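Just a sequence and a predicted model for now, questions to come.
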Amino acid sequence: MRQFGEPTPRTARPTWIGVPALVLVLLGVLVLADAQSRQDLSRELLDTGIETVADAVQVEVTGGAGRPAINEVRVDLTAAGADRIRTTLHDIVDDRQGMPEGIQQPAPGTRYAMPLHLVYRQSDPSTVLALKDAQEWLDDKDAPRLGQGLIGAGLALVVLAALLLTIGARRRGLAWWQWYAEPLARHRK
């Protein structure tokens, strides 16, 4: 058992920085991947997709952790050269805008209220985005910056941890790359 004032073991020193660093990098990668996939789909649908107006819209609002949220938006549309298609929007903005829980038509003036302009993939009409969402996600610069910032902060913490581990190894008389080794016997009390 370690006595008060005794140095902490090597595992309790700068290595604790690695956990938040990895969490930041992981969150950054997830944010960046989500933003990139939204932008790629938006770009594809805006460039080559077909615009239409939904025939019917239903929003499912569910309660989650005390804050209701939009779970999915179901739309009916008539695709060119096809019958009426019933599908869900591929990706949505989670803003219930005061709507109560349950399946319902979107309240007038809300994001997914009628007339809802859509853009869908010609080869697969079930891949649909709200036109407004596609335009906003394509223009979004904040989410990619946030992801890059989280990755940068996490990597900076990894470099800081490596630097502190190297300094600690040098203080114990070890080579800089031996930060994982036990201190030399001459340094023990």
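On my side now, so go ahead.

okay, CA-based contacts and neighbour counts for the rest of this
Fine.

quick one: the helices in this protein?
Secondary structure of the chain, counting by DSSP state H: helices at 18-48, 131-139, 142-171.

burial measure for Gly64, as a count.
For Gly64, the neighbour count with other CA atoms under 10 Å is 10.

ok, it to Gln105 distance?
20 Å (CA to CA, to the nearest Å).

Equivalent analysis for Leu77, please.
15 Å.

who has more neighbours, those two?
Set side by side, Leu77 and Gln105 show more neighbours around Leu77, with 22 against 17, by other CA under 10 Å.

one step back: let me have the helices of the chain in JSON lines, extended by distance to Gln122.
What follows is those, written out as JSON lines (distance: least, CA to CA, whole Å):
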{"stretch": "helix 18-48", "distance to Gln122": "8"}
{"stretch": "helix 131-139", "distance to Gln122": "15"}
{"stretch": "helix 142-171", "distance to Gln122": "28"}
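
between those, which gets nearest to Asn71?
Asn71 lies closest, by CA to CA, to one member of the helices of the chain: helix 131-139, at 15.6 Å.

now for that closest one, which elements pack on it?
In terms of contacts (3 or more CA pairs under 8 Å, 6 or more residues apart in numbering; DSSP states H and E), helix 131-139 is packed against helix 18-48, strand 117-120.

try it against this one:
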Amino acid sequence: MDAVARLVSGLGVFAVLAVVFGVVAIVDDRHQRSVGREFLATGTRTVATDVVLQVRTSRGDEYIDSVDVVFGSHRAMLSESQGDPEGNGVGDHPPNAGTRYAAPLPVLYKADDPTQVIAAVDAEEFAARSGIPGFAQGAIALGGTVGIGLGAVWWIAGRRGRARPDP
């Protein structure tokens, strides 16, 4: 395979991955928006008195893997959470005072299934989102443009090849 063919193949793979990334980001955003709206519409408000963050690391970056909460007689893991560890190190520990998940934490839970719970601040933020995230639009536009450009080059090269007489 010559260098040009490898370049074209690499650009094609990039284009497909960019479009797939953009579509997955849109689907995830719509899911979070739906979850937020559902909890706000049907959830029962209460306050979690005990909160524990599980902060993990991946590829050198720290993130919140899960958030465990206790409210009333129920213990549950938040259905959705933001990944920013808010200055907390790797491990299981209470969130720092004044941070997003610090106790007392207002939460919404499903009365018929108290294991389904979300922080009220997350439900409100998710539900307030509208439109398509800009980075997803950019990824789809970039991938689509590269893909269309490669398709045009392939089509033009094919037409030129057919226009030549056979020796």
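It's in. Just so you know, these numbers come straight off a predicted model, no measurement behind them.

Can you pull the TM-score for these?
Once superposed, chain against chain, the TM-score is 0.87 (TM-score structural alignment, normalised by the length of the second structure); 167 aligned residues with a CA RMSD of 2.4 Å.

Look up the closest residue to the residue most central in space within the first structure, ignoring the ones flanking it.
Nearest residue to the geometric centre of the first structure (CA atoms, centre = their mean): Val31, 3.0 Å. Once flanking residues are discounted, Val31 of the first structure sits nearest to Gly147: 5.1 Å by CA to CA, 6 or more residues apart in numbering.

what's the residue in the second structure that that neighbour lines up against in contact with, if anything?
In the second structure, the residue paired with Gly147 of the first structure is Ala136, using TM-score structural alignment. Applying CA atoms under 8 Å, 6 or more residues apart in numbering to Ala136 of the second structure gives the contacts Phe21, Gly22, Val23, Ala25, Ile26.

in the first structure, which of those remain in contact?
Checked against the first structure using both residues aligned by TM-score structural alignment, their matches' CA atoms under 8 Å, the contacts of Ala136 of the second structure keep these contacts: Phe21, Gly22, Val23, Ala25, Ile26.

got the residues you listed as TSV, with distance to Ala102 of the second structure columns?
Below are those laid out as TSV (distance: CA to CA, whole Å):
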residue	distance to Ala102 of the second structure
Phe21	32
Gly22	32
Val23	33
Ala25	28
Ile26	29
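
Just the closest of these to Val51 of the second structure, please.
Val51 of the second structure has its nearest neighbour among those in Ala25, at 28.5 Å by CA to CA.

residue contacts, the residue mapped onto the closest one from the first structure?
When the first structure is aligned by TM-score structural alignment, Ala25 of the second structure is paired with Val31. Residues near Val31 of the first structure by CA under 8 Å, 6+ apart: Ala143, Pro144, Leu146, Gly147.

What about those, which one has the most neighbours?
Ranked by the number of neighbours (other CA under 10 Å), those place Gly147 first, at 23 neighbours.

Give me the neighbour count for the nearest residue to Val23 of the first structure once chain neighbours are set aside.
Nearest non-adjacent residue to Val23 of the first structure, counting by CA to CA, 6+ apart: Gly154, 7.4 Å away. By other CA under 10 Å, 24 other residues sit near Gly154 of the first structure.

hmm, back to that, quick one, which of the helices of the first structure gets closest to Val57 of the first structure.
Among the helices of the first structure, the nearest to Val57 of the first structure by CA to CA is helix 131-139 (14.0 Å).

Give me the mean distance between the closest one and the second structure.
Once fitted to the second structure, helix 131-139 of the first structure is off its aligned match by 1.2 Å on average (mean CA distance after the TM-score superposition for the first structure).

buried residues in that helix?
Neighbour counts over helix 131-139 of the first structure (16 or more other CA atoms under 10 Å) mark Leu131, Asp133, Ala134, Gln135, Trp137, Leu138 as buried.

What does the last one correspond to in the second structure?
Which is Leu138 of the first structure. In the second structure, the residue matched to Leu138 of the first structure (TM-score structural alignment) is Ala127.

right, and its match touches Phe39 too?
No - look at Ala127 of the second structure against Phe39 with CA atoms under 8 Å: they stay out of range, at 9.2 Å.

what's the lengthiest strand in the first structure in contact with?
Once the first structure is assigned using DSSP state E, the strand that runs over the most residues is strand 69-78. Strand 69-78 of the first structure is contacted by residues 52-63, 84-89, 92-96, 112 when judged by CA under 8 Å, 6+ apart.

Buried subset of those as a ChimeraX selection?
Buried members of the contacts of strand 69-78 of the first structure, defined by 16+ other CA under 10 Å, are picked up in ChimeraX with:
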select :52,53,54,55,57,58,59,60,61,62,86,87,88,89,92,96,112
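
if you look at the contacts of strand 69-78 of the first structure, which of them are in strands?
Under the assignment DSSP E, those contribute 52-53, 56-62, 84-88 to strands.
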